[in-house]
Structures are given as structure tokens and as C-alpha cells.
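S.K.: give me coordinates for this.
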Amino acid sequence: MPLEQFQDFSKMTQTEARTSEEIKGTTETWKELQTPSVQEVFHVMLIPKHYQHVLAFVFAIHEINRNDNLLPNTTLGSKIYDNAFNPPRVSWTTFDLLFAGQGNPPNYNCDRVEKLMAVIGGLTSENSIQMANILNTYKFPQMTYGSYDPVLGDKIQFPLFRMVPNETPQFDGIVHLLDYFRWNWIGVIISDDDNGEMFLQALRLRLFKNDICIAFTQTIPTLNIKSADKKLGEITASFFLNNINVVLVYGDVQSMEGLRIILGIYEIHLDLPMEKVWIITAQWDVTVTFSSGKFTPKSLNGTLSFTLHSNKVPGFQDFLDSLNPHHSSIYFIQNFWYTVFTCSFPKYNLYSTNECTCTGEEKLESLPQLVFEMEMSGQSYSIYNAVYAVAHALHAMQSRAKQKSIQNVERWNLPKIQPWKLHAFLRNVRFNNTAADEILFDDNWDLASGYDIVNMVTFPNQSFKRVRVGTMDPQAPPGKEFTINGSAVVWNHKFQQMPPHARCVKSCRTGYSRIVQQGKQICCYECIQCPEGRISVEIDADHCENCPEDLYPNKKHDQCIPRRLIYLSYKENLGVVLAFFAILFSMVTVVVMGTFIWHWNTPLVKANNQSITFTLLSFLLLGFLSSFLFIGRPEKATCPLRQTVFGIVFSIAVACVLAKTITVVLAFMATKPGNKMRKWVGKRLTVLVIVLCTVVQTGICIMWLATSPPFPDLDTHSQINQILVRCNEGSDIMFYIVLGYMGLLAIISFTVAFFARKLPDTFNEAKLITFSMLVFCSVWLSFVPSYLSSKGKYMVAVEIFSILTSGAGLLSCIFLPKCYIIILRPDLNRREQLIRK
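M.R.: Have a look, this model is predicted:
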């Protein structure tokens, strides 16, 4: 982790009149703290890896000074200060920078030749805030490269530029990462300060919205307090009591040193590495250790880190290879060399214990990765871009000033330009750096960039490899902000047999939905199977869903399969049987009609009123044939005809039976001497009865078709796995009125026939009509409950069965006895025989 913070002030020199503008760059120092249990004392020492911040800063200045297209005829200079995580020291160095030191009091600058234009610095939020409070007073532009504190988002109080992206994409990236691997039961470790609390508050709401729960939360104390040892013991106990595989860590080098001590004690001293999936935020680089620190490769293997976006900068490694501390004036380079190569610099009173003198031929690439990395880190990359941003802003300001000087016929003079004017140019700066990345600021003066997701693969020799496995880029097109290659992630050795699992309970498989258990977090749910008619196709579904109307759930309730369309078809046995009987009865009716026509002039046919008999047989035939309207898929043409044709045809048939009955009664009454009923006997009465009954039923049917006609309909609710294709009656009331009227005619006919049953048998059909109407009424009375208790095609089958059986009852009871006499007993079909009887 960083130990020192450097402030670098860049100087710019013009060829005709030397002036300077200073840019400030930072890195951080910190006093390494270890608890008494580790039996070491706290002391200040250099973090070698963070010396790369200084080298990246100097490299950027060298590049700009060699670039003829950027700030031509101008040389940037620099000055570096270290602040050592000490806000009071930050104040002192900032004042020293502003007022040139040498005893100058504040607000006085007596000896300064150079002109300060911008400051780059503030790795930690405390230092950034302390610097901003001073620099803002004097309107100097400040660029910080490591502070994420939300307080710094207040640009009225802290008008500084941050070379780091807004922290919101990091929050979203964490949620996306957890959701991608289906982790919803995690531990959280935060720094024991305001930043940690704000991070937890901002993240908790996002986690809750995505059904991710926090199993435990621990704060890592700063190790300069007396209770640190006790607190670290409590944190360690929570690791073992909560068997959590995934732990999210938020903090910086200073606050997370306690966690590093815990990992070191258990892995190095106790040989019990804490093999978990550590998710590290961009504030902490876990590979950075103090000179005496220990890296824990087993514990940190497979770590997933959000890091500042960085890219390979051309020429940087060559620059590092060319460094020689004997021929370089870079700040603190001799001390750095002395520390990492353990060699002596007698000239600078730096003596190593191994009595080896630094030759300057030592190569940085020979150092272990834990000491120094040749690839530019995210924070060094931010410093590099910050220098270029200031240079581009100065270049734009210089171009604007030259234009104005030409218009005013005045010589451009850099000292006359005030530093506060640089703010406007920095806000609008936009350029592509040497690594081909576009650099610009968003509306909140944060770097318009994202985060890289890096998987750390460690090796037993304490080396490691960083593998970029994903990104979180808010500038990407919608839906592509978060990307990750899950197959490229190398997990900790503990999870080589099985990928890491981080859930409170087992996931609910498809076909089940989850239900929250009372008194437990939302992640500790139970699984219940989807009810009938519903499915869940996702793991851990919040609720079961209905299938589309044309589909239905399978037995496992995890898939919708097509529903069969069900209607009474000619292709199934029931439809074939009913069609067969409809044809059979129709043929029998035709045979009966033919028999009566063939024997039209015989006494028996004449005695049974030929016209009524023929009309009745004709409508019985139509009644049998109307059954075919009910078989087959309901259509727009057949649905309105089904019930209306059936109602009218059978009403006429029953009316004919009623007319025959009335005719028989009147015929016997008219034979009595002096009876006045003789004038009613004849065709006029029968026609009147039939027409009157038919008109009433026809009027009912017309009203039905005019107001609410039947139509084809799909019943998707009666059966789960089937869609019932049926004719919606439109108005059930009208259907039962039609049926009731037909029943009324049948009851009247039955009643009249019943009272006339004792008339002489020869010409008396009353007994046959009574029995036929008894069958007819019984069929239709039983039809109503059967029809109401049936569904789909069986409702249709019940109605067809009722049509066929009632028609067959009329046909058999009234006409078959007569056919028997006509065909088999012609001797009884003689006038003499009939008169004798």
C-alpha cells in the first residue's frame, strides 16, 4: 500500500523569457502499524511500489517536453513534496509550495521566480480535502488522482478535478458481479471511517433492490489505537463463525492494513489461509506491501478487484530501463534505489547492511512484482493522464492568449495569465493519450471513464498475474456497461473442485418459487412448487407465472407446452358414433316417409292425417340432420344456426304432434250428435296450431340473433391442458327460453294426449302420442342437469344425444307401429277391418 505522498510542481520555461508553471503530483506514505500480537513496532518506511507514481509523473513531463506539437517552446518543470498521510503536514507543504518557503509568510511571495499554475495531488480523501481548503482560497486548480470521497463531489466547496471515475459505476459493477455469479449471501468489510459508512449506505440499498443480503459487516480499525488488537480478534472470529465464501472489502492501504495482518497471521504463522473470494474495491491494491510486509498468496488467490482503468503506455518500460540513480535528479530516487536493491550510496550517506554499493546498472525489471511492477498501475496511469490534461489545458489557454495578443497588437506574456483561468480550460479538455484512450471530464469534473475487473492469480513464490476479466464502463452503449468473461476467472484453490457458492440457502430450481421466511433475511427463503396452471422458468423465481393462453404447464411446472384444441370432431370415436346414429335415424325417417308415400291412399295413412304426418316426418328428418351442425369445429356460420335451427325444427315437430293430438280429440268429439266441435275439425285448425307455435319460436330466435347471437369462442379456463373450442351462446337466457318454449309445447301435447288416451283404438293415436311425449319430455328434462354438468365437447355431445333420442322417441313411438301394420299386417290396413273394429 502507499506509504508516501508526493506533490510535484511543474515548471514551464519560454525560450525568450523564462517563466514557470507548476504542476503538483502525489503519492502517499504511511506509518506501518502492527498490533502488539505481531510483536513489531510501528515505524515509517517507504512503499517501493508507489514510487512508480513519481516515475509516471516524471515520464509524462519528459514526453511533453519532447513533443513539439504540445506546448512548443515551453519546458515543464516539477517539484515534489511528500505528505505521509498527515493532514497537518499537507497544510505545511501546501503553504510552502504557494509561498516559496524560505520563511515567506502566507499571502507573500517575495523570492519566487516560477509561476504556479496547477497542483496534482491527494491520494487520500483527508489529504485532498486539506489541500482543497487551502488551494480553493487562492483559486489554484487541483487534480486529485486517488480520492473517491463523495464529499469531494460538492464542486462549490471543493472545485477540484478528479482523475478517477465517479464511484457510482463501481457500486453498479459490484451488484452486476454478484448477480452474474448468483451470489446473494456475502460478508462486507469496510474501513472504520466516514468513507466506509457512506459506502455501506450507498451499497446496501442497491443490494436490497437486487435481493442480495449481507451476512455480516465488520469495520477494520486504524491500527494506531490501543483497542486494535481486541478488535482484530473479534473480526477474525467472525470469519470463522460465518462460513461465508465471498467477502467484499472497501478501504485503502491505511485502513486495510489490519486485514492484511489477520491474513498474514493465519496463513504464514498458523498455516490456515483464509481461502475466500475477496472482492476488492479500487481504493486498495492488495499487492502493495510495506518493506517488512508479507504477501499472502494462498488467501488472495482468485481475488476479483475493481481497479482504475489503465492501458499500456508506449515507452514507459524503456524509460524505467534507462533509469540510473547516479545520473538522475528525480526526487528521492537514491533512497528508492537503496531500499529496493539493498545497496549503499556513500555519497548520500545511505549504507546497506550487506555492504554492497549501488552501481546504477541494477534493473527494475529484476525486482519481484511485490516490490515493483513494470506495468503502469491505475493510479500511476491517472497521474500520467493528469499531467497531460494540465498540459493540454495550458496549450489551449496559450493558443487563446496568442490570438488575443495578435488582435491587441501586444506581446503574449505568460506571467499575466492567472491560474484561476485554467479552470475553464480544464473543464473542456478532451484528448487521446499515447495509449489511445480518450481523456475528458464529465459534468461533475470526474474522469469520464470506468473500472476494470481484474482477477488475481497468485503463485507459491509470491509472484502473481493480473488478468483483466471484465469492465464496468458507463460510457458504453446501454446494456453493455458491464461485461465479464466468467470462464476466464481462476478461483482460489479451495474452489477448484466446485465453483464458489455464496447463498444462504440452495437455489429454488425451475418449477418452484421462493417465499421469505419470517424473521429471516430475504435471501434465506423457502422454495414452494408452483400451483396448478403456473410455471417458473427461472432459478430463484420471485413468483410463478401463468402460461400464455395457447400453452399450459408441464408436470414439473417449468415449461409451457402447447394446449390441444378440443371440440367434437369427426375424427374421434364420439363424433363418429353420433354422426352414425344421426345418419341412421335420418335414413329410417326417409324409409318411413317413403313407406307412407308408397301407401299414401291406404286407410291407415288417410286416417292419420296425411299432411300433418308428412310435415312431422320432414321436420324429424331436419332435426336428425341438424345434429351435424354441432359436430366439427365451431365457425362463425354454424354457431348462430345450431340452436336456432334446432329450436325451430323441434318446435315445429312438437307442434305437429300437438296438432295431431288436438285433431284426434276433436274428431271423436265431433262424432257425437249435436256437438258444435264439428266445424273445427279440418286442415284449418292444424295449420293454425302449427303456424302459431312456429311463429312464436321463430320470433324468439330472431330476437336472440338480433340482440346477442352465438359466436365461436375459446374457453381457456375450464381445462388446464386443453383449449375448449365452443360456441358461446351469447345469451344463456335466450337459449333457455328457446328450450323452455319447446318444453312447454311438449308438456301441453303430453297433457292433451294423456286425457285422450281412452278413446277408441282404431283411429286413436293418443296413447302413442302420450308415450312418445313422455319419452320426449324425459329426455329434455334430463338434458338440463347433464348439459350444465358437462364441459367442452361433452356439452355438445349431450345436446346431440338429446336431439337424436328425443327425435327417435317420436319416430319410434308414433310411426313404427303404423309401419308394422302397413308392411307386415296389410290385412289390418283395410277399411272394412278398421270399420269393424
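S.K.: could you use CA atoms for every contact and neighbour count after this?
M.R.: OK.
S.K.: distance of residue 690 relative to residue 477?
M.R.: Shown here: residue 690 relative to residue 477, a distance of 80 Å by CA to CA, to the nearest Å.
S.K.: more neighbours: which of the two?
M.R.: residue 690 (21 against 8; other CA atoms under 10 Å).
S.K.: and the host helix or strand of the more buried one, how far from the chain's centre?
M.R.: For residue 690, the host element (DSSP states H and E) is helix 683-707. Here helix 683-707 is found 63 Å from its chain centre; the criterion is CA atoms, centre = their mean, to the nearest Å.
S.K.: the lengthiest helix in the chain packs against which elements?
M.R.: Secondary structure of the chain read by DSSP state H shows that its longest helix is helix 638-670. Helix 638-670 sits against helix 610-625, helix 683-707, strand 711-715, helix 732-755, helix 766-788, with contacts defined as 3 or more CA pairs under 8 Å, 6 or more residues apart in numbering; DSSP states H and E.
S.K.: for comparison, sequence B:
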Amino acid sequence: MLTLHFFFWLLNIPLLMSNLTHPKCFWRMKQNEDKHGDVVTGCVFYLIAVQSSEMQVDKEYFRFSLDVLIQTRNYQFALPLAFAVEEINRNLYLLPNVSLIFYLFTDNYHDKQAFQNFIYNAAKRHRLPLNYSCKHKTKCRVMITGPMLAPSMSLAQLFELYKYPQVLQLTYGPFHPILSDREQFPSLYQMAPKDTALALAIVSLMIHFNWNWVGLAISDDDQGLQFLSDLRGETEVQRVCLAFVIMIPVNMELYMSRAEVYNNQIETSSTNVVIIYGDTDSTLAVCFRMWVSRGIQRIWVTTSQWDVITSKRDFTVDSFHGTFAFAHHHAEISGLKNFVQTLNHSKYTDMFLARLGWMYFSCEASTSNCKTLENCSLNVSLEWLMLQSFDMAFSDGGYDIYNAVYAMAHALHEMLLQQEENQPINTVRALDSDCSQLHRFLKNMYFINPIGDVINMNQKEKLQAEYSIFHIWSFLHGVGLKVRIGEFKPFFPHGQQLHLYEDMIAWATGTRQMPSAVCSVDCHSGFRKIHQEGMAACCFDCIPCPANEISNETDMDQCMKCPEDQYANAEQNHCLYKDVTFLAFDDLLGMTLSCMALGLSAFTVLVLGIFVKHQHTPIVRANNLTLSYILLISLIFCFLCSLLFIGHPNSVTCILQQITYGVSFTVAVSTVLAKTITVVLAFKVTSPGRKMKWLLVSGASTYIIPICTIIQIILCAIWLGASPPSVDIDAHSEHGHIIIVCNKGSVTAFYSVLGYLGSLALGSFTVAFLARNLPDTFNEAKFLTFSMLLFCSVWVTFLPVYHSTKGKVMVAVEVFSILASSAGLLGCIFVPKCYIILIKPERNSLQKLREKTFSKTHIS
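M.R.: Coordinates of the predicted model:
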């Protein structure tokens, strides 16, 4: 006799409260609480396998039983089980001549005592081996439990406590690190891969949709706390903030006392996205249902346990604002959809299918025999099953159950082959199904399932899970459809792990616009963030970047300063290269000043020509012809030196422009001083009793020019030796421009040169002012006075204006001052003489000058 037993454990929160007819045959769905107020539900399958007589082993059954607090979705897990059984039965190469059949029955248990009663009843009714029983050779039993941690762990602990030697346990729920402890659970296998990358996958989805303000609801247990720790680690790295963290206590009474607080917390939160993590058979699920019933619409991000793809009889998905569910990545169970849609429920007489038939196929059950279905419509629309088939083909639970059955079948197949090979020839005896042998095969089992996925039962080699991301589409009348919209592969490089098919996403809002989940609106380029005191890092205000600083990304903490040769554009999101500028000849301002300089120079040359042509006339000879020539030539150089300030500066022009205009103006001003002194000396010589004729005849006044000029040259030489003028780049005076100017070098030397010129001009003005009342023949002093007054006025005005301007305007001010002061000297001293020479030639005679002088003397 060969016997192998399998148990299959399910836990889920009931979605409907039902009290059906024929209570003898059916059931009542309700929530149950233990003495501590915790919600507990569950069910068990008992599977039977039959070996045919053609093989040299006895025919035996593998029994599988069900003890359930019924809810609709629990039954879907039996369908992958039934499909796997039938698929194995049809397989000629896996367990050949061995058939698997199953039926179901009910047993209720709600706490640890109920578990113990279940074990006792199962041992009593189905010959589970008790640890003290030595009456016969025991057979191995395989328990498949899930999807919740608590019942799976409780059963494992009970089996270890009572030392059941012939029980192996496989779990199809989420991977739990605590169940991987081989010392505590040596005979337990987890079918699911590790979920260590789940937090990273969820946060990656948040980043993809620019959601940085999300809520979190978890169960207040070890599993929830571990997920919270993982999630916080990822959110801190990716700058995603948790708007709230709701930790739902597992105790129902404690939860009910705080339910309103949790409800207000999510209702008043500004976030539109909430992460749900925990068991669906928990107070967290009760809390979630309450939120939905209160009309709270959020985008729910959760795991595949929480998907809600049912008919409108069970749940209305209209209340969903949108749901993203993360499931382990695997292919569709090939053939399961067709199996479900073509299921012949009359083929199975178990209570399991009776319930499905009663609920969904308009079947009736006989009160005398609850396993007999009557009046089943053969053409009934499989509404619920058709909606569920896609879900079951991709569901984690169904996939794990499918693999668990195949893992058991492969291990049993290998064990039977080995036993048959070791059996003596021509010997017929029953083959043993010792658990230690099955455990030895199962723990190293490595096979490829019919889908094509590699299944490794070695618990030490469990890898991180890859995830498929599903989105729940909501339709009218409470119908929903779960569609795979992307994948997450943790082994891929950063930035390539998440891949979404965004065209597949249908937002519950009815538009393609992305729902937002942010605490503060993004700070666009040109702005930077200022964090709000006492708030999360995702809550901030935006302020513009300072001058000449930019931010070219959103949500920048600091603005970046532009390099010296660049400037910030108007939006302050990009640095532009500054235009290189200077007082160029082709600029309007430079062209104007150049024309003025050339025009005045030409006019001065014209005046010089007039004076040369009329050098023998009294008006030209009256005021020292030589000094007039020197003054006119110096003025020509003054006008022309202004051209050195225009054009692209270089080291030569920067030195020449300052030295040339300093020396040229010194010659001009000292010449004016010499002319003034000459006038005074001429008046003194003509006065009676004066003996100063030798000063006038010797030309002593002409020595003033070289003496004053030499002093200025010495000052310029000191300037060039200490810190000469040089080319400088002014990148700050004008926005968006780099101005090339001449740096004065030594500021002290520059103002010393100007100060020396100013002292000469002041001296000339003083002497000329004192000589203003001389006779008309020698009354050039008046013109000299006006010229020096204008000269001094220009340069006194120059100083404040020069320091109030920047860039090339500053250069233009200096050029204009040179031209204006030089033009003042030219106009005040020489224009009146040119007027007499050219316009009033009759006044340019010695007789007229004497008559005028005589008349003045006679009148006085």
C-alpha cells in the first residue's frame, strides 16, 4: 500500500455575508474572532492519488480535505489545483499509471485549540500518523498551506510540537524570512520567491509617476514593520515622503476603538496615493473595506493579494480611484483559462464545486445528498469564471499552488523510480513513501514546469522576485479587469529596472492626465526650494534664483552661479555666453566721438593754416605767434589722442592713451599759462617806470612750457614704472556683456596726473582773471579766462560723471571730456581771431588797433 497525503491551506477575508438555503448542505460566511479579538478564517484541501494496477505498486489514494470558512475567492485556488491534477494525470512521463483525484469536506477551526482539534480529527478520520503510534508503518503526508503567515506557522509549530514524523509542509503565500529558519521549520518549503525588492519596486513606480507624497497603511506586526523599514530606506534615497503611516493593530477590539482616528487620518490627508501592505485576512482588510465604503477614493498601490477582480455580486470596483498591484513575474498558466471556461462541474461531486455551481451556474443541490447537483444549465454564461480566468492564470497563489503540486509530483516520481530500481527482480511489494526519503528528493528538486519556468526547491538558493505590475481597469456596473501594464526586474541596472506600458493604463478619472501626489508643486527651472520648517522634505516653497544664478532642473536645492564669461538668461534656467564689447569705431557712440575728434582736429589744422597765412597781420602777431602755433599743435594732438580710447584695447593703446592725453594737455595748458604771462609782461613793460622789458624780450615765458611738460613726463614715467595701464575685462558692469577696457593701473598715479593738470589750469585761470582789465590791444586775457573756466568746468564735472558710469560709457565720458575741454580752448582763444581775420579784415590793421587804444585812453 502506498499512501501520500496533501493538505492545502487558504486564508482570506470574506467579502460577502451569506446565509444560504439548505444550511445542512451549505454554509454561512461570517467573520470570526478568537478570544483575543483577532479575525481568523481558513480552509484545507485533502488530495487523493490513485496508482493503477499495471505498475508493480499497489493502488492507493492521495487524499486531500477542505475545512473552510467560505468566501468566494477561496474557491479559485482549488481550480489551479484541479487543473494541475488533471494535467499530471494526462502526462505519460510524470507519475505514469498513477492518477490523482480529490474531494472536499468541511471542518471549522478558529484558534490554536481548533488547530489541535483539527490535527486530532484528521488523524482519526484520515490516518494521520501520531507520534506515539507504532502499530503500522506510517505514510508520508504533504501539507500545502497559505497564503497567510499565521496559520502556516501555527500548523508548522504544532507539527513540530507533536513530532509528526511523516508530514512535509509547502506554503504558497508570500515569502516570510521567519519560515526559512531550517532549525525551527526543517520540513517546510516556501514556494514563493523572496520579496526583498518589493519596496524598491513600489518606490520606483512612485518616482516614475512623480509621486513623492504618499500614504502607507500596514498591519502592526513583524511583517508590516519589516516592510516599513525597507520602504523608509528606499524613500529616503529616492526623496519620496510618507504623508502618513497608519499601523493597524491585529486585535479587532483595539482596532475598533481607534477606527475613527484611522479614518480621519486618511480622509484629511492631501495625498492621492496610498500603499497597502499586509494580509487580506486581517484587521487591515477590515479597515480597507471601511475606507472604500466611506467613499474614499485613492490610488491604491499594493500586492497581488489585494487585487479585487470579482463580479458585481462580490465587490464593486467603482469605488476604486485606481489600483496598482505588484505580483511575482511569471508566465500565464497555459491552458488554465480554457480549463476554467470549459469546466464540467457535473464531473465533480465535491462540495467545493457544488458551491460554485450553486452560486454561479444556477445549479440546485439535493437536500438528501448535498454532493448531487441538479438542473444545471449547460449553456450558462460563465460570467464570474470568465472574469476570474485571467486573474487565476497570473495570480501568485494559483501559480505557487500549481508549482507545489508539480514539485510534489516530481519528487514522488523520482522517489518511486529509485525504489523500483532498487527492488529485487521478480519481487512484488508495496513501495514506501517515507517522508525522510521524499524530503531528501524535494529539498534538491530542480525542474522546469510546463509553463517553461525553472523551479528550484532549494530554500537556500531562493532569489529576489521579479514583479509584474497590474492595473485595475474600472468599468460600469462594478465590473473590473486587471491588466498587466509593466514589469520590474531588480537585477537590471539602475534606471532600467522599471518598464511600463503607459498606453495600457486607464485612469479611473476618465482622462489621460496623471493624478498628482505631491506635497508641494515642483520648483521649475529658475527657482530653488526652501524647505518648510517642521515639515517633510517633500514640502517646500519656491523662490527665484539670485541674480546671475540659474537652476536648470526641477526641485533644485541650490542655484548654480554662471561662470564669469556667461550670464543667466531672463528665465534663469540657462547660462549664455556674454557678448564681448568695447567702445568700437563701428558703434554709434564710438563713430560719433570719432567723427567729432577728426572734425575738431581738421578744424584746428584749418585754424593753424589761417594763422600761418596771416602771420604778419597785427592780430596774429599781437599775442606771440610762436605760442599760438604751439597751442594749436598741442590741441591737434589732444583731439587725435581721443581716438586711442576708441577701438579694441590692447597693451600699447592702453599705455599711449593715458600718457598722450596727459602730456598733450600739459603742453596746451602750460601754453595758455605762458600766453597769459606774456600778456601781463607786455602790459608791465609798457607802463611808465617799468624796467622788465628784458623778461619780455628774452622770451622767459616760453620756458614755462618745457618745465611744466617735463614735470608731467616725470609723473607719467613713475606711473609706468609703478603700475602701468593694462587691458582689463569688465564682466559685471553690463548684464550679458563682457566689456574690454583699459585698467588705469595705479589709481594714485592717474589722479596725480589729473591733479597736476588741474593745478596748471587753475593757475592759468587765476593769472588770466587778474589780467582781464588790460587795454583792448592786449585783451586776449579775457578769452584765456573763458577758455580756462570752460576747461576747469569740464574736468570738474568729469569726475562724478566718470565714477557713476560703467563699461564703455565710462570710456566715452573720458573721450568726451577730452574733446570738450580741447574744443573750449580752441573756441575761446582762436575763433574770435579767425572771425576778425576772415569776416572783419578791416579791423586787422595797426591803425585800427592804435585808434581803438587811443580812444580808450582818451575816454578814461
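S.K.: need the TM-score between these chains.
M.R.: Taking TM-score structural alignment, normalised by the length of structure 1 as the basis, the two superposed chains have a TM-score of 0.71; 769 aligned residues with a CA RMSD of 6.0 Å.
S.K.: before we move on, back to that, for residue 377 of structure 1, find the nearest of the helices and strands packed on helix 638-670 of structure 1.
M.R.: strand 711-715 (66.6 Å; CA to CA).
S.K.: residues making contact with the helix or strand just after the closest one?
M.R.: As assigned by DSSP H and E, the chain's next helix or strand after strand 711-715 of structure 1 is strand 722-728. Residues outside strand 722-728 of structure 1 that contact it (CA atoms under 8 Å, 6 or more residues apart in numbering): 550, 552, 563-567, 633-634, 639, 710-718, 792-793.
S.K.: if you set the cut-off to 7 Å instead, what comes out?
M.R.: Strand 722-728 of structure 1 is contacted by residues 563-567, 634, 639, 710-716, 792 when judged by CA atoms under 7 Å, 6 or more residues apart in numbering.
S.K.: same check, this time on stretch 743-759 of structure 2
M.R.: Residues from elsewhere that reach stretch 743-759 of structure 2, judged by CA under 7 Å, 6+ apart: 662, 666, 712, 715, 719, 723-728.
S.K.: buried ones in that stretch, by neighbour count?
M.R.: In terms of neighbour count (16 or more other CA atoms under 10 Å), stretch 743-759 of structure 2 has its buried residues at 743-746, 749-750, 752-754, 756-758.
S.K.: which helix or strand contains residue 9 of structure 2?
M.R.: Applying DSSP H and E as the criterion places residue 9 of structure 2 in strand 5-10.
S.K.: no, scratch that, I was asking about residue 827 of structure 2
M.R.: Here residue 827 of structure 2 is assigned to helix 808-838, by DSSP H and E.
S.K.: same check, this time on residue 132 of structure 1
M.R.: helix 125-135.
S.K.: same deal with residue 505 of structure 1?
M.R.: Using DSSP H and E, no helix or strand contains residue 505 of structure 1.
S.K.: quick check: closest non-adjacent residue to it.
M.R.: Residue nearest to residue 505 of structure 1 in three dimensions, not counting chain neighbours: residue 524, with 5.7 Å by CA to CA, 6 or more residues apart in numbering.
S.K.: relative to residue 837 of structure 2, how far out is the closest residue to residue 771 of structure 2 other than its chain neighbours?
M.R.: Among residues not flanking residue 771 of structure 2 along the chain, residue 781 sits closest, at 5.8 Å (CA to CA, 6+ apart). Residue 781 of structure 2 sits 19 Å away from residue 837 of structure 2, taking CA to CA as the criterion.
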